[in-house]
Structures are given as C-alpha cells and as structure tokens.
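Colleague: Give me a model of this one.
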Amino acid sequence: MKIKKLEIESFRGIPNKQTFSFENKSGKPISTLIFGDNGSGKSSIIDALEFNLQGKIERSDSIKNQFRASVLSLKNHIKKGAKTKSYLENNSCNERNINVSFDEDKQKLKFEKSNKSLHPNFQIAPIALRRNDIISYSTTPVQNKQILFWKFIYNSSSNDNENSIDNVLIQNLDTERIELKSKRRIEFENLAKSLKTEINNIPKINTNEYEAFVKNKIRKGLTNKQYNSLKQSGKLRGVNEKAVSISSYISQITKEIRDIEAKIKNVKSINSSSKESKKNEVKKFLSQASKHLTIAFKSISTVDFIKDIEVLIGELTEVSFEIKVTLQNGKTVSPSSVFSEANLDLLILLLYTSIIKESNKYGQSKLLILDDVLQSVDSTIRLNFLDYLVKEYSDWQLIISAHDRLWLNQIRSIFRRNSHVFKEIEIYRWNFSTGPQIFELGNDNNNNALQIALNTKNTQIIASQAGLFLETICNKLSMNLNTSIQRKIEDKYTMGDLWPGIKKHFKKTELRELTEEIDKLLHIRNLLGAHYNEWSISLSTHEVLSFAKNILEFYEKTFCPNCQSWLRRNNFCECKRLELK
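Modeller: You can find the predicted model right below:
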C-alpha cells in the first residue's frame, strides 16, 4: 500500500488547502524527491504524511510541543484546526484532522486528533527518518538504549500502540504541571493579600490544615453548601468573598495538577521496563534487523579492517543495547573507538532502516521517508548508502527531501542508474499567506518545464527555458561522450564550453542536421532568453518556437526513458533500445 496523493490544509507552513501528488501520469504511486531551500515547507509535507498515516509528528503523539514549530498554521484562526487527507494505492482515503475547541472548565484551548489510531498498513514502525534520530541514538546511554527503540516499534501481533513510549508527551505534561504550579503560587500570593497576611501563614495546599484554614478562617466556619446557599439568598455576612473565590480557584488548579501527575505516572507505567511483551518485541525486532549489519556496512563503507559487527541486547542491563565491532586482528571494540563520525552515522542509519524493512514482514506497507537525514552525512558515505538503499528497497516507495542542489543531482543520478522510477516536487517559493509554491517534474518527462513554457505562448519564457534545458542536455551528454572537454564529477562548465564538442560528436550521425539547426538559432538563448536588449524584440515567434522544438527533438533522440540514461560514446543508451545511426 503506497501513497498517491496528500491533501493538507492549515497544517504548519501550509495555510490553504493544497494537494501534493506522489504518482505518475498513469496514477501509479512512485518514489518522490522533494527539493527546496531550508524553511520552504519540505518538513511540513513530511510531518503531514506522518501525522495522517500514523497520528504522530516526529514520533510523538503530542500535538503541542514547545520545542517544535506550531502544528497549526499561524496564518489562520487557531480554532480552524488542521486537516489532512491521503489517497492510497487501493483508492481508499485516510483522513486525520486536528480539532480545536475551548475547554470551559479549564478555561483553555483543547487540541484533539479526529482519529487516534494508526492506519492498519502503517502501524508497526515509523515511516519517516530524520537527522534527530541519529543524534538521539548517539546521545542515549548504552544502559538504556533499548528504550530508545520502544517508540520505534509501535504495534505488532504481541503489543498495541498504547504501549509505545512517548517521552515528548511526558515532557509536555511536565511542562504543563510546572506552569500550573507557578499559576497556583501567584494565586496564593493574591490570597495572602486579600486576607492581609503573610503567605507563610497559609498552610500547604495538600494538607488537612489547609482545608480547615479555608473553612474556619475564610468561610468563617461555613461548609461549601452553607456558603453557596447564603450567598444565593443574599444573607451572607462577614465573609471575604474574594478570598473564597481565590481559594476555590487554588483547589481547582490543584486538581488539574493531580490529574496531570496521574497521567505522567500512567505513561511511565505503560512504558516501564517491567512490560515483558514490549521488551521481548523490541529484542525480536532488533535481533532480526541487525542480522545483515556486517554485510551491509562492509558493502558501503570504505574501511577494510572490520571482520564482524555484533549486536548485544540486554547484556549490561535489561534494557541495554550495544554494538560491538570485531577487527581483522581479532580484537573486539566499541564502534566509537574505531569509526569516524561518518561511519557511526552509517551504522545508525543501517540499523534504523533495517528495523523499518523488518516491519514489512508484519504487514507494514513499503513506504520510507528520509527527511534531509543524509544531508550532514559524509558525501562518499551518503552516496554509497543511497545506492545500497535503492537496490535493497527497489520495490519501495521512497520519499526523500533535500535542500542542496548538488545532492539533488546525485540522488537523481543514483535513481536513474538503478532504473528506479521517480518524480520531483520542487518548492521554489514560500510565504506566510499562501504557503509553498511548487513545481512538479516527472522523471519520465524531463522536458516538462519547456513543455509548460511552450503552453504560455510567451516567447521570452520559451527562449529562457529552452536555453536552460539545452544547457542541461549539454551537461549530461558531455559526461558520456568523447568530446574535446574531458569531464569530471562536480566540475563546472558553461554551455559555451560544451556545445561545440557535442555538435562535433554528432556531425557524422543522423543528428547532424538537427544540431546545425539548433546551432543556427543558438543566439536566441542570449538575445531573448538570458539578456535584455531592444533588437531581441524583433525576433519572430516562429524562430523561438523552432529553437524550442528542435531542442525537444534533440532530447528525445539522446535520452532513453526506458533505462533513464543518456547516449554513450558508442551512440547507444544503457539498455541499447536507443541507437543513433
């Protein structure tokens, strides 16, 4: 079960109703790359996906979190709440909203999820990995590291979702408890002023002395019932009504504090290490998921001194988790003593992705989201890891976000090299009122931007996109062809450098006339597409359209949509379906 579309409204950085498609032209869900600058709304889409399918945000059930950006769009009135709706591969829909109402008793806003259950196809393990997952693993002590995975395994045949640990929920409840205690302290000060006494003269709230103090000193010996009866009849005399009101409010706050403390105790009890079913479930997942760590790590990393990687579960304490590395010389050490930070990150990534893959055996659908998780990883490691991931998860729907264009190009290259079909969502602008503005590009149709430009009938837009697209073609072809410029990965050349060599390569092929036509009209790119000058306005629409259509034809004869590869030196593509004579 994969995702086809997601509708989002008033959720984080997406204030208005907006639909994001993860399907190709035929309606089949495919892998998707989400590209945009930091702060452009990528994580809003990822968080909405996780919330819709799993009812969580960054692994937490909590809607409000002071350490996280607001879940609700701040552009809209808070009572509007938020809405998400996903359309899945079997044409079913899953709707999950955030409803906001005012609690009259507690005099504050109440936030509730319309649907609290995990979607049955996404109830085993998280669908999204973030950079924080690597950091959390690195900073959690070995003695308690198993507990870290308790919130990573939501549900299975032997445990239910209520048993998943939620430290953020506990943290939020504790913050609310502290705020209420602070508010109660202020009310005690108000009570002391009303009674014209020192605050130290008022007994502590959770004592019999306090109850007696309120009855005898404030209500003048009256019970609550007697006080309310006399007040309603207008016969109440000699009682400080303001002090009575303040003391009642203090009692109400105290009750809320006790309720919160009970919730914290309950959450901690549910997730205590005495829960054998949870401990056994975590151990089982970790044991199965870590079986192939050694092979996977050695196939990705460049280190050559590793013989074996072993996982030790519950050796130090009931909830301990260790990874031990055996070197080629027979010594056994901890990873941190021999691995660089890049290799430690790789080890953690492999462990997490293995757990998610293991969840598929329990019925979880093949969906994996990487939210900028690889951006800070060493460049060689991340390339090798992604290549491994695309091979091992070839039939999974992968959704990857990125904010670096070089990294985006590398992801594209790996996907295409492995014939993994994908599309792109580029967020090119975001603002507070309208949210992200996106541009979709299908992997099976790289010329989308030029096709869209042609539909505008605007010659300047067409010329600009045609020139940009030709520059892209030149960059790709020059890496494969035997031209006068010998290309290297990540080098930088302009179209002026590359085009002459490419034109020369095709001089003795069937593309000779086409490349000559493009060359004749190449001035259009500079006169109209890239610069302003008065004489460029005199160019005919026919010339501009011919330039664009010739480039489209050139693309179609040099790029194979089947194997997603460009023509090589032998004038064949990788699968040899595309042949140049």
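Colleague: contacts, neighbours, all on C-alpha from now
Modeller: Will do.
Colleague: Where do the helices of the stretch 401-550 of the chain begin and end?
Modeller: In the stretch 401-550 of the chain, the segments counted as helices under DSSP state H, counting those that start in this stretch are 405-417, 448-456, 459-480, 495-505, 512-520, 523-524, 541-558.
Colleague: Can you tell me which of those is most buried?
Modeller: helix 459-480 (a mean of 21; mean count of other C-alpha atoms under 10 Å).
Colleague: before we move on, the earlier item: with distance to Lys193 added, can I get the helices of the stretch 401-550 of the chain in JSON lines?
Modeller: As requested, the helices of the stretch 401-550 of the chain are exported to JSON lines (distance: least, C-alpha to C-alpha, whole Å):
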{"stretch": "helix 405-417", "distance to Lys193": "63"}
{"stretch": "helix 448-456", "distance to Lys193": "71"}
{"stretch": "helix 459-480", "distance to Lys193": "73"}
{"stretch": "helix 495-505", "distance to Lys193": "80"}
{"stretch": "helix 512-520", "distance to Lys193": "88"}
{"stretch": "helix 523-524", "distance to Lys193": "82"}
{"stretch": "helix 541-558", "distance to Lys193": "81"}
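Colleague: between these, which gets nearest to Glu50?
Modeller: With C-alpha to C-alpha, the closest approach to Glu50 among the helices of the stretch 401-550 of the chain belongs to helix 405-417: 22.4 Å.
Colleague: one more, for comparison:
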Amino acid sequence: MASTNAKCANEVSQLRVSKVTAESFRGVPGRIEVSFVHVNGRPSSALIFGDNGSGKSSIVDAVEWACQKAVGRNKSLKGNAAPSLANLAAGGAKCAVEVELSNGSSVRRWATFNQDGTQIFGGKILRDFARIPMSLKRADILRFLDTPAIERGSIFIDHALGEDISTVPSLTTDQQAVIDERHEAKRLMREAAIDLAKLIGVEPPPRDANDIAEMIAVDVYKRIPAVDRIKVSLPRAVQEKVQEVDRRKRQVYELNQRAKRLRLPSSANTERLLAMQSLLSGVGDWLTSAFLSVTGAPHIRRVEPVFGELSDVSLEIGVTLEGRVATTPQKVFSEGYQDLIALLYFLALARAAGQQGQARVLILDDVLQSVDANIRVALMELVVREFKEWQLLVTVHDRLWRTQLRDIFQRTGHPLVEIEIRNWNFGDGPNLSSAGGLDPADSLWSALESSDPFVVCGIAGRLLEQICDRLSWTIPISVKRKRGDAYTLADMWPGIMKELKRTSSAELLVKVDTWAHLRNAAGAHYNEWAEGITWAEAEAFGYAVLELYEAVHCESCKQWVTRAGSKRFACRCSAVRIESVS
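Modeller: Here you go, the predicted structure:
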C-alpha cells in the first residue's frame, strides 16, 4: 500500500478538460457545448463571465459531475445524484454531461429520474480526479468557518480517498457529549501549559500532551524522578499551573475511558481518517507563505493546521504571532482575514493533491468575489502564480473584477479563454459567446463605420481612458492619490504625456492630445456648441486613439508595453517597442 501511494505521489497528471457538453442539466434545458481550447490548440484556463443566475455554475458543475460523479461537497448530489441535477424546463426526467479530455478520451455521465427511482450511468471516477473535489465555491468557505473545530475535518471526508470507502460513523448524543467535554478539557490543559511555559521561559509553548509532560519533567523538575518531585519546592505561581495541568490531564484520561466504554470510533482503525490526516495536516508551510504573500502582515509568524487532536475529525487552525504567541484566527483576525485563511487552506489542499497525482484542474466558482477588495487582486495573483501549470476555470459576475482577472492572467503569461453568457431564460438556458478573441479596439472600428460622430467620440474616449488606466501602472506614472482610487482621463493623461514625450511615440501623443477634448465635449457630456462637431474631427480622434492603442498594446502577446529602460518600453514579446529619442 505504501509503495503504491509513493508511486502516485510522484506522478503528476497532465490531464486537462478540452470541452464540456451538457444536456438537460441544471440551468441548461437544451444542449450546450463549451470549449476550453485556446487559439494555441491546447486546453487552457477559462474565464466564464455572466450575471448571477445566468448559468455559469451549470457549466462548471457539468465538468465536475462528469469527472467526479459529484458537484462540490454537497453529499445529496453524490452517488445517487439528486433530481436537482435535471433541468425542470426539460421535464426534469433526465440529464447528461460529457467531458472531452486532453488525452483524446472522454467521460460521459447521465441519469434518469422516474417513478422507479434514480438510475445513474457512466464509469467510475478516473484516478486522476479521485483525490479531492475539483471545485471551490463560496458555500465551502462559509461551511468551513461555521463548522466547530472539533468536527471541521468532516468537511473533507471525501478528500484523498477515491471511491467505495465507508464514511465515518455518525455519533450518538452521548458520544458527542464526551467528545465536546474532552475537547474543552484538552483546550484548558493547553492554556494552562502555555501559561506555565511563559512563567519558566519556554518557547515555543507545547501543544500536545507528550510535549507538556516533557516540559514539566525537564524544565520544571529538571529530570527529577516523579516519586521525588513532592520534595521539590516550586514558586507558588509555577506550582499552581503544574497542578492545573495535572488536573486537566486527569480529566482527559477519565473522558478517554468513557470514550472507550461508548465505543467511539478511532482514527487508528479508520483508513478514511488516516488518509484525511495525511493530506490535511501537511500544508502548513505553504499556507503560511501564501498568507504572508497576500497580506504582508509583519506580526504573523506561522499559520498551522492541527488535525485530529480534539477528536477523530477535528481540524484547528493555529496562528503564531510575533513573539511566539500562539492563538486562533478568531481571536486576532478580521472576518476578511478569516475568509482568506479558509480559502487559502482549500487552495493548499488542492495544490498538495496535485503534487500527489490529482489532475491539475481547479474550478473557482465566483469564490473570490466575496474576498475583501484590498486583498483580492493580490490573492488572485498568488493563485495564478502558484497554479501556473494548472487549468483554472473561473466564473465571475462583476465586470470590473473580470477586467482585473483578465489583466492578471495576461501579465503572468497564463493562456486564457474567455466565455461570456449574454443572457439566460427558463426555456432556452444560457446564451454563450466566446469572448476570447475580443479586442478593446473592435468597438471603435465598428463605430467608425457608423458615421455618427458622437458615437465615435464616446467610444474613442472610453478606449483612451482604458489605455491610460493600463499604462498608468505598466509604465508606470505618478498620479495624485484620490478617494477610492477613482482616476479619470484628466488624472492620468498628463502623466502619460510627460513619460512618453521624448520617445518615438511623442508625435502620436500630440495628435491624440489635439482631439482628446472631444471625449468630454461630444462623447461623455452634453454641450450645445458640440452639436457642430464634424465627422472629420470625430474620425481624426477615433483613428488617433486606434493608432495609440496599436503603439502600446501587442496583438501577438496581448500585453501592454512596460518599462524596458530609460525612456524605453516594450511588450513581453518585444514585437511592440517604444524607443527613446534625444
């Protein structure tokens, strides 16, 4: 068994999802096909954009059900597949999904629901997808935060185990009461030991019973045999804490004896729990570095999961502060930071599973939308960086966050397919369009064909503002800080003009600047005198902005120019360059 596990741990699955087809499935009454193949011909990450309730989750749920015979951690959708998988507009009697994989194979799963019951068809879960759920949803974060530490490990009962392994037995009222009392006794024993450690100058303080016993034997009694300790005179405060530790230790022993009489399940005899412990407890290093990378919190030294100490399915998150002070996230972190810890923990598990052979496909179903805005970008930059070799399927409903996500993927050179859901209705389901080939300049080219000067000025002004927004941090420029960082064209354009005035693009910027006033005069606000703007003026403004866009944005690598030297700028592939001129 050990050799098999070692072999699996060294195998990195290269399997990716190329396409998913769903029929009468959840929010899809008919049949849809969604391709995740990039223009480079290989399956890539995907950004699925649409309003809430438009069917984004139906697409990624179809991928997950096909690959894992489940949807998230919702146990009602595992195995027997609840009828909620079938679309009501299609009759609610059947559903089917199929996923095409990068190795040329496919996985098909379908179900029927009638008076005779539920029938599920399709093969077993592939080994590549058998370790952990491949999706992460907001509900998972909330459940993690709301579940008491003593039973939090049960959230991950289906991790790292594949199929056909029995679940942990449910507990009786008496059994649960013993677990709760034992949890409290252990907590009080640890707190007393921490106080004792402070009194005698031991750092870091011990956490488990063995370490506590060793501290008392070595640091308190200096290895004097237990039978002779009664002769030792200790400072009163130290003596009181030693007695409190002993009292709590006796309580734990008595509760352990009660647990045996009640036949509480033991993790030592449960393969499922042992596998959970192996996966859940080995991610502390990454969890700590990821948290510090996102927050930059200088007072945090360690974020460490502790599994199985309070009960067979307990999971605590310990936090060590500067000065080696041990505490919990609930005591020192805001709700936003607690959300972040939970999210990073799920990501740490996904990363660990990927190292052990899980297919590197991860679904983030609108989960980052709820993260505090001040850390959301830093968090996603970490995800794209740390999961660079993964296929990330990300759903999003906010337009600004969509733009930020697109920029993050582009900056890191992570290939991305964009899929947009334009609308959804009960009878037809989601209306999909591929947004992967859309260029910000396309709307302006279309407007120039309309011969409407006001439409051209409005769209050209919007594209110019987008150009300025991107260049303001890729060049970068100095901008006076504003409330909410809500910068306008007037805030950014002078800085860009200043940075590029002695470059090969200087003449082009002067041309744009000549007509930039049309953005407000005719494109954004009503002005009576602007009624006389000619088509020639609007056309000149439109073409000048398009020329600037082509001078600072690369069609090949889809990147904006960044600083490459003194007054020199280039895109990532160097196909677009701005040179210094004397």
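Colleague: about what we covered before: out of the helices of the stretch 401-550 of structure 1, nearest to Arg131 of structure 1?
Modeller: Here helix 405-417 is closest among the helices of the stretch 401-550 of structure 1 (C-alpha to C-alpha), at 15.9 Å.
Colleague: In structure 2, which residue range corresponds to the closest one?
Modeller: Mapped onto structure 2 using TM-score structural alignment, helix 405-417 of structure 1 spans residues 399-411.
Colleague: average gap between that stretch and structure 1?
Modeller: Here the mean offset of stretch 399-411 of structure 2 against structure 1 after fitting is 2.8 Å, by mean C-alpha distance after the TM-score superposition for structure 1.
Colleague: now what about that stretch, what contacts it?
Modeller: Leu47, Phe49, Gln369, Val377, Met380, Glu381, Val384, Val396, Pro415, Leu416, Lys558, Gln559 (C-alpha atoms under 8 Å, 6 or more residues apart in numbering).
Colleague: Can you pick out the ones from the residues you listed that are in strands?
Modeller: Judged by DSSP state E, the subset of the contacts of stretch 399-411 of structure 2 located in strands is Leu47, Phe49, Val396, Leu416.
Colleague: Among those residues, which one lies nearest to Phe121 of structure 2?
Modeller: Leu47 (29.9 Å).
Colleague: To what extent is the closest one buried, counted in neighbours?
Modeller: 23 (other C-alpha atoms under 10 Å).
Colleague: list the contacts for it?
Modeller: Per C-alpha under 8 Å, 6+ apart, neighbours of Leu47 of structure 2: Leu393, Val394, Thr395, Val396, Arg402, Arg406, Leu416, Val417, Glu418, Ile419.
Colleague: just Leu389 of structure 1 next, same as before
Modeller: Going by C-alpha under 8 Å, 6+ apart, the list of residues near Leu389 of structure 1 is empty.
Colleague: That one matches what in structure 2?
Modeller: Match for Leu389 of structure 1 (TM-score structural alignment): Val383.
Colleague: With Asp308 of structure 1 instead?
Modeller: So, by TM-score structural alignment, Asp308 of structure 1 is matched to Arg302.
Colleague: can you redo the ones in strands among the contacts of stretch 399-411 of structure 2 as CSV with distance to Asp61 of structure 2?
Modeller: CSV is the format used below for those (distance: C-alpha to C-alpha, whole Å):
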residue, distance to Asp61 of structure 2
Leu47, 15
Phe49, 15
Val396, 14
Leu416, 20
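Colleague: Mind picking the one among these that's closest to Gly427 of structure 2?
Modeller: Phe49 (20.5 Å).
Colleague: Just to check, the closest one is in contact with Lys56?
Modeller: Yes. With contact defined as C-alpha atoms under 8 Å, Phe49 of structure 2 reaches Lys56; the gap is 7.2 Å.
Colleague: Between these two, which contacts overlap?
Modeller: With C-alpha under 8 Å, 6+ apart, Phe49 of structure 2 and Lys56 have common neighbours Thr395, Ile421.
Colleague: ranges for the helices of the stretch 1-150 of structure 2?
Modeller: Under DSSP H, counting those that start in this stretch, the stretch 1-150 of structure 2 gives helices at 2-9, 56-68, 138-146.
Colleague: among these, which is the most enclosed?
Modeller: The most buried one of those (mean count of other C-alpha under 10 Å) is helix 56-68, showing a mean of 25.
Colleague: Give the aligned range of that one in structure 1.
Modeller: By TM-score structural alignment, helix 56-68 of structure 2 lines up with residues 42-54 in structure 1.
Colleague: How about stretch 17-36 of structure 2?
Modeller: Counting by TM-score structural alignment, stretch 17-36 of structure 2 corresponds to residues 3-22.
Colleague: what does the matching stretch rub up against?
Modeller: 23, 27-32, 41, 44, 48-49, 69-76, 80-89, 423, 432-436.
Colleague: Just checking the distance from it to the centre of its chain.
Modeller: 14 Å (C-alpha atoms, centre = their mean, to the nearest Å).
Colleague: ok so, going back, could you dump the helices of the stretch 1-150 of structure 2 to JSON lines with distance to Thr328 of structure 2?
Modeller: Formatted as JSON lines, the helices of the stretch 1-150 of structure 2 follow (distance: least, C-alpha to C-alpha, whole Å):
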{"stretch": "helix 2-9", "distance to Thr328 of structure 2": "31"}
{"stretch": "helix 56-68", "distance to Thr328 of structure 2": "33"}
{"stretch": "helix 138-146", "distance to Thr328 of structure 2": "12"}
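Colleague: do you know which of those lies nearest Ile132 of structure 2?
Modeller: Taking those one by one with C-alpha to C-alpha, helix 56-68 is closest: 9.0 Å.
Colleague: how close does the closest one sit to structure 1?
Modeller: Helix 56-68 of structure 2, aligned to structure 1 and superposed, deviates on average by 1.5 Å (mean C-alpha distance after the TM-score superposition for structure 1).
Colleague: Going by contacts, tell me the helices and strands next to that helix.
Modeller: strand 17-25, strand 94-101, strand 106-114, strand 361-365, strand 391-396 (3 or more C-alpha pairs under 8 Å, 6 or more residues apart in numbering; DSSP states H and E).
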